[in-house]
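In: Provided below are the primary sequence and the corresponding predicted coordinates.
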Amino acid sequence: MIDDISGIVAQKILDAGIIRSEDHDIYYYGLQLVVSTIIKVFGLIFIAVLFKKVIEAVIFLTVFGFMRINAGGLHLDTYMKCFIATAASMMLIIWAGSSIPSYLSFYIISVALAISFLLIIRYAPVDNPNRTLSKREHGIYRKRSIYAITIQIIIIVTAYFINIKLYRYCSIASLSVLFESLTLLPLASRCRQE
């Protein structure tokens, strides 16, 4: 479905003379990303609505997505596998973050963010199997990954200290960052290749 929609739209903009024929594949790939992202986000929000966890899902999607765009990570070979893995991970993280008692939240948040920072420093960015980063792009995304994790740490810690009642949301955010950081590990890529 995603391929069909992307192919039709790419062909229509080619036929309309908006793009050159040699750029067709680039636009087709870009459209695949846009269409799959829209479908995935709506699907994940739909699941969150069913479970009455919309705010938590938005936190997960924002934090995870912000790191993912900059750092990369494990990619599965089909859109459906990616959707199922993301949905399961989102619900697990929401459940885990919501289950942390307030007296442990500071320690969990601190450890999750510290491990995430170290993993980002060590492994980010990770190439996408569909597009390898050039040396220059690798440097750019490395800096962006470090900025992204730093910004997220500042926001999560600040929110926690401004209002301790936000600890569940901060826990979900920190676990979301940790989850994305774990997808950078070489072990994650090896598991996919086997």
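Out: Structure's in. What do you need? Since we're looking at a predicted model, the values are computed, not measured.

In: Every contact and neighbour count from this point should use C-alpha atoms.
Out: Will do.

In: Can you tell me what sits against stretch 140-153?
Out: Residues external to stretch 140-153 that are found in contact with it (CA atoms under 8 Å, 6 or more residues apart in numbering): 63, 66-67, 70-71, 113, 116-117, 120-121, 124-125, 177.

In: ugh, typo on my part, it should be stretch 58-77
Out: Residues outside stretch 58-77 that contact it (CA under 8 Å, 6+ apart) are 41, 45, 82, 90, 93-94, 120, 124-129, 141-142, 144-145, 148-149, 152, 169, 172-173, 176-177, 179-181, 183-185, 188-189, 192.

In: And the buried ones among the residues you listed, selectable in PyMOL?
Out: Only the buried entries of the contacts of stretch 58-77 go into this PyMOL selection, using 16 or more other CA atoms under 10 Å:
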select buried, resi 41+45+82+90+93+94+120+124+125+126+127+141+142+144+145+148+149+152+169+172+173+176+177+179+180+181+183+184+185+189
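
In: Next up, a structure to set beside the first:
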Amino acid sequence: MLKKVSNWVVKVLLKGGLLSPEDYEIYLYGVETALLQSIHILTMLVVGFCLDAKLETLTFIVFYSIIRIYAGGFHATTKLCCYFISWIMISSAILIVKLLPISIMPTFSIGIYSLSLIIVFVLSPVGNKNKPLDLLEIHHYKTIVRKLLLAELFISVFVYFASVRIFCVISISLAFVALMLILGTVQNSKSHKPSVSITFFHNKPAD
């Protein structure tokens, strides 16, 4: 279904003279990726609204996606699997924040944030076989991730004193990025083709 819609969009743009026919496959991949990412975001927003956690959901999406785009990590083998991973992540994040006693939330949040920060700092970027990068690109994305982590750290300090609950969401989002990097590393080792690639929820450098 997604591919059919992507095909239709690209063909309409081609007929309108907005795209070059020679780069059809590139445009098709780009449109399909954009649609998939939109579905992921929409799903997360719906889940957040249903659980009455609008601010928490928006916080998770922003902080998770910004790092994930450049850090990469686990690559789902199917779009359906990718979709369910996004659904599970946001649901888990919101439920943890809602159910975790406020008395232990600061300790919990600082603990997982610190551990996740180290993992993401050391492992990123982790990619997949779809779009490998050369050494210069790896260095480039590593530098971006570390700068983003530094910026996020400063923001998180202020957020912690303003709202421990929102800081907890940021910590969980970083924990999921770390988890995706670990799973991505394992995935690459099993395929015997370690690589770094590029997307959003599932890969850029390395859905």
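Out: Structure received. Everything quoted here is computed from the prediction, not taken from an experiment.

In: quick one on the thing from earlier: closest to Thr158 of structure 1 among the contacts of stretch 140-153 of structure 1?
Out: Out of the contacts of stretch 140-153 of structure 1, the one with the shortest distance to Thr158 of structure 1 is Leu113. That distance is 13.0 Å, counting by CA to CA.

In: Per the alignment, that closest one pairs with which residue of structure 2?
Out: Mapped onto structure 2 by TM-score structural alignment, Leu113 of structure 1 lines up with Tyr113.

In: you'd agree that match is up against Val169?
Out: No - counting by CA atoms under 8 Å, Tyr113 of structure 2 sits too far from Val169 to count as a contact (9.9 Å).

In: follow-up on the earlier one: and the gap between the match of Leu113 of structure 1 and Leu174 of structure 2?
Out: Shown here: Tyr113 of structure 2 relative to Leu174 of structure 2, a distance of 7 Å by CA to CA, to the nearest Å.

In: could you pull out the helices for structure 2?
Out: 2-15, 24-50, 54-71, 79-99, 105-123, 135-162, 164-191 (DSSP state H).

In: which residue sits closest to Arg168 of structure 1, ignoring its sequence neighbours?
Out: The spatially closest residue to Arg168 of structure 1, leaving aside those adjacent along the chain, is Ser98, at 5.3 Å (CA to CA, 6 or more residues apart in numbering).

In: Which residues are in contact with that neighbour?
Out: Each residue near Ser98 of structure 1 by CA under 8 Å, 6+ apart is listed here: Arg168, Tyr169, Ser171, Ile172.

In: repeat that for 10 Å
Out: Contacts were defined as CA atoms under 10 Å, 6 or more residues apart in numbering; by that measure Ser98 of structure 1 touches Glu56, Leu92, Ser105, Tyr167, Arg168, Tyr169, Cys170, Ser171, Ile172.

In: In ChimeraX, how would I select just the buried ones from these?
Out: Only the buried members of the contacts of Ser98 of structure 1 enter the following ChimeraX selection, criterion being 16+ other CA under 10 Å:
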select :56,105,167,168,169,170,171,172
